[in-house]
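[1] show me how the following folds:
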Amino acid sequence: MNLKPILIAAALGLSAALAGCTSMGPAHIFSSDYGSVKDAGYQLPSIPISKVPRQYHRQIVSFETKEKPGTIIVDTREKFLYFVMEDGKAMRYGIGVGREGFEWAGTARIAMKREWPTWTPPRAMIGRQPELAKWAGGMPPGTSNPLGARALYLFNKGGDTGYRLHGTPEWNSIGKAMSSGCIRLINQDIIDLYNRAEVGAKVIVKR
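    Take a look at the predicted model:
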């Protein structure tokens, strides 16, 4: 009996099976979701996602925590935001965080959600950057607005923390410490998170 054709067929079958397995991996990395998006009359530009390190692309990862699904956990050291899901999984997003002197940590809750929010620079920020005084009454929504396409407003027992989870037009700041303390995500990612997160959700920010 000539075993060569059988062995070749088996090898091809194994190769196809392995190819099927590996093709499942990238299905959990949403690198193709950063194209141009029309949203509420605004045209978000596409993101050159190949220039963003792969670990900061939106993806589903294994994530063990005692926190219930729907909780948001922010790891400012690793520059990741996790939206806790069922079955030991989380949706992970790359983030930009507060620069030196503007870091923060703690527990809060989402008190409000806003699409295409108005941005009002805090008085202290205007003091540091007087050119922002023209926006003291609020900067209108738009693709150049620092809060981007969505904002989640964080409150604790003392009220408004002043911190937000929000979008940003500055995609190249993801994975870096450049903000004034808020947690920023690529606009396409904050839209995804906004659609998942609920008002009242617990947010844990770790340093």
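[2] going forward, measure contacts and count neighbours with C-alpha atoms only.
    Fine.
[3] look up how far Ile191 lies from Leu132.
    From Leu132 across to Ile191, the span is 26 Å (C-alpha to C-alpha, to the nearest Å).
[4] ok, now Asp39?
    Applying C-alpha to C-alpha to Asp39 and Ile191 gives a distance of 10 Å.
[5] okay, these two: which has more neighbours?
    Ile191 (19 against 12; other C-alpha atoms under 10 Å).
[6] overlap in contacts, Asp39 and Ile191.
    Shared contacts of Asp39 and Ile191 (C-alpha atoms under 8 Å, 6 or more residues apart in numbering): none.
[7] quick one: the helices in the protein?
    Using DSSP state H, the helices of the chain run over residues 4-24, 123-128, 187-196.
[8] let's see this one next to it:
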Amino acid sequence: MTNHVTRRQVLSGGLGIAALTLAGCSTTTSRAPVPVQPQPQVDASFLQNYGPRPQEEFPLPGIDPRVLAPEFRRQRVAYRTDEEPGTVVVDTRSFYLYLVEPSGTAMRYGVGLGRQGFEWSGRARIAWKRPWPTWTPPEEMIAREPHLEPYSAENGGMQPGLGNPLGARALYIFQGNVDTLYRLHGTNEPASIGKAVSSGCVRLINQDVIDLYDRVRSGASIVVV
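    As a prediction, the model looks like this:
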């Protein structure tokens, strides 16, 4: 996790997506044609929710609909709960985050989880929020990964940007006045949504964490189950 902030970006708390390159010899024999994958249908709502965000401090690219499964796309759903409207509920079993709304509905977001995302559960509050936060890896992480030393607290952390593991927004979770080191944060790795990844807390696609950030008030309750 992080002290100032947690990790992740382009996509993950330090993860990336490797491209597999296949090299071959040239031949004179003919090859069967490679079938062309059809482009998925992209409706107006997808473009509105997941299109580019050029107005951001660090402009965000749009999300490829082939990478983000429909069930993990932001949507309003029926949701029965005793929690007050405005409460955030993270269901680590289903990789969903719910923002409770009045009248039995919730805004649902797909999330990815890291080790820290599974290590803490309970009830707390969103103490504060930051747009384009800096990231400070904890000392234990630096001990495991010495190459992160330049981003230590003494060195001011990693500056905001597309390569920062916390992404476009971060929400910091406290119990009372104690920092749980649990974070909700953005990621540039849409393929990590709905999966458990190696590090980080609860990650949302940058476009989704921006939406959540704008809807959630500081001091709101959060329940992690």
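[9] any chance of the helices of structure 1 in TSV, plus distance to Val205 of structure 1?
    Listed next are the helices of structure 1 as TSV, based on distance: least, C-alpha to C-alpha, whole Å:
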stretch	distance to Val205 of structure 1
helix 4-24	31
helix 123-128	22
helix 187-196	16
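[10] comparing those, which comes out most buried?
    Comparing those by mean neighbour count (mean count of other C-alpha atoms under 10 Å), helix 187-196 ranks first with a mean of 20.
[11] quick revisit: of all the helices of structure 1, which one comes closest to Asn156 of structure 1?
    Proximity to Asn156 of structure 1 (C-alpha to C-alpha) singles out helix 187-196 among the helices of structure 1, at 19.2 Å.
[12] Glu170 of structure 1 matches what in structure 2?
    Taking TM-score structural alignment, Glu170 of structure 1 has Glu189 as its aligned residue in structure 2.
[13] that match touches Ile205, doesn't it?
    Yes: at 7.0 Å, Glu189 of structure 2 and Ile205 qualify as touching, with contact defined as C-alpha atoms under 8 Å.
[14] more neighbours, those two?
    Legend: neighbour count by other C-alpha under 10 Å for Glu189 of structure 2 and Ile205, higher for Ile205 (32 against 25).
[15] and the more buried one, what's its match in structure 1?
    That one, Ile205 of structure 2, aligns with Ile186 by TM-score structural alignment.
[16] please look at its match and Thr168 and confirm they touch.
    Yes: counting by C-alpha under 8 Å, Ile186 of structure 1 does reach Thr168; the two are 5.6 Å apart.
[17] how about the corresponding residue of structure 2 for Ile110 of structure 1, what does it touch?
    In structure 2, Ile110 of structure 1 lines up with Ile126, judged by TM-score structural alignment. Counting by C-alpha under 8 Å, 6+ apart, Ile126 of structure 2 touches 171-174, 217-222.
[18] redo that, cut-off 10 Å
    87-88, 171-175, 182-184, 216-222 (C-alpha atoms under 10 Å, 6 or more residues apart in numbering).
[19] if you look at those residues, which of them are in strands?
    Secondary structure defined by DSSP state E assigns 88, 171-175, 182-184, 221-222 of the contacts of Ile126 of structure 2 to strands.
[20] so Gln188 of structure 1 sits against Arg58, correct?
    Yes: with contact defined as C-alpha atoms under 10 Å, Gln188 of structure 1 and Arg58 form a contacting pair (9.5 Å).
[21] give me the common contacts of those two.
    With C-alpha under 10 Å, 6+ apart, Gln188 of structure 1 and Arg58 have common neighbours 33-34.
[22] and the residue mapped onto Ile72 of structure 1 from structure 2, what does it touch?
    Here Ile72 of structure 1 is matched to Val88 in structure 2, going by TM-score structural alignment. Counting by C-alpha under 10 Å, 6+ apart, Val88 of structure 2 makes contact with 97-101, 106-108, 123-126, 212, 216, 220-224.
[23] report the buried members of those.
    The neighbour count (16 or more other C-alpha atoms under 10 Å) marks 97-101, 106-108, 124-126, 212, 216, 220-224 as buried among those.
[24] picking up where we left off before, buried subset of the contacts of Ile126 of structure 2 as a ChimeraX selection?
    Only the buried members of the contacts of Ile126 of structure 2 enter the following ChimeraX selection, criterion being 16+ other C-alpha under 10 Å:
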select :87,88,171,172,173,174,182,183,184,216,219,220,221,222
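[25] excluding chain neighbours, what is closest to Pro146 of structure 1?
    Thr168 (5.7 Å; C-alpha to C-alpha, 6 or more residues apart in numbering).
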